[in-house]
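>>> Need coordinates for the below:
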Amino acid sequence: MSISIQNVDASNVSQLSQIDVGNAVRTARESYGYSLDDLAVTCGLTNREISDVEIGADTDPSKIRRIAAALQIAPSEFLSI
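Below you'll find the predicted structure:
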């Protein structure tokens, strides 16, 4: 079974967190020159929510999709960075 942001459910969240999506999110954000504040304004999440995603404490697919949309990249990019 392949894992993508679209097919994540409660049964495979632990698999997703093992892929280190948080580090990929941080890397993408920094490569675009966004601060946490910049990304928060752009995607409508709070700094804390983004920080939780980046440290791997939150792997909510809807938040990851919002971050990807704000960075104008496909959510799957976080699985391959």
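>>> from here on, contacts and neighbour counts on C-alpha atoms
OK.
>>> measure stretch 53-66 end to end?
The first and last residues of stretch 53-66 sit 12 Å apart, counting by C-alpha to C-alpha, to the nearest Å.
>>> can you list contacts of it?
5-6, 8, 13, 16-17, 20-26, 43-45, 49, 52, 74-75 (C-alpha atoms under 8 Å, 6 or more residues apart in numbering).
>>> In ChimeraX, how would I select the buried members of these?
Applying 16 or more other C-alpha atoms under 10 Å to the contacts of stretch 53-66 leaves a buried subset, and the ChimeraX line that selects it is:
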select :5,8,16,17,20,21,22,23,24,25,26,43,45,49,75
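>>> And this one, please, so the two structures can be compared:
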Amino acid sequence: MPNTVRNAVANDIIAASGLNPLKAARETRGYTIEELSLTCGLAVGEIVDIEDGKDADPAKLRRIASALQMPEEELIRVPSTENRPTQQ
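The predicted structure follows:
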């Protein structure tokens, strides 16, 4: 699939219910795991581990987000301030 088509996919349709956000983003943009591996420079196994929830290395997630041309925040969830414990 040409990159122009991949880039035109809106982020709204990525939120497929029941799918890992990375897998949903990858599939929505038309990438196979092998293609994403070549694009971001990670091994296929590393991407599989991330999609399976076994690895959440922020550096790897940043590389994947860049390869998929999407905001890092879509893959790297930072806890909101209301969920953080307060210091007293």
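>>> Got a TM-score for the two of them?
TM-score of the superposed chains, computed with TM-score structural alignment, normalised by the length of structure 1, equals 0.68; 59 aligned residues with a C-alpha RMSD of 1.6 Å.
>>> circling back: so of the contacts of stretch 53-66 of structure 1, which ones are in helices?
Under the assignment DSSP state H, the contacts of stretch 53-66 of structure 1 contribute 13, 16-17, 21-26, 43, 49, 52 to helices.
>>> Mind putting those into CSV with distance to residue 66 of structure 1?
Putting these into CSV (distance: C-alpha to C-alpha, whole Å) gives the following:
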residue, distance to residue 66 of structure 1
13, 17
16, 17
17, 17
21, 14
22, 14
23, 16
24, 14
25, 11
26, 14
43, 6
49, 11
52, 14
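>>> tell me the centre residue of structure 2?
Centroid-nearest residue in structure 2: residue 22, 3.4 Å away (criterion: C-alpha atoms, centre = their mean).
>>> list the buried ones in stretch 24-35 of structure 1?
Neighbour-count burial for stretch 24-35 of structure 1, counted by 16+ other C-alpha under 10 Å, picks out 24-26, 28-29.
>>> Tabulate those residues in CSV, adding columns for distance to residue 59 of structure 1.
Formatted as CSV, the buried residues of stretch 24-35 of structure 1 follow (distance: C-alpha to C-alpha, whole Å):
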residue, distance to residue 59 of structure 1
24, 12
25, 11
26, 13
28, 16
29, 16
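>>> out of the ones in helices among the contacts of stretch 53-66 of structure 1, who's nearest residue 80 of structure 1?
Nearest to residue 80 of structure 1 out of those is residue 24 (C-alpha to C-alpha; 8.0 Å).
>>> Could you measure from the closest one over to residue 47 of structure 1?
17 Å.
>>> Could you point out the longest helix of structure 2?
helix 58-67.
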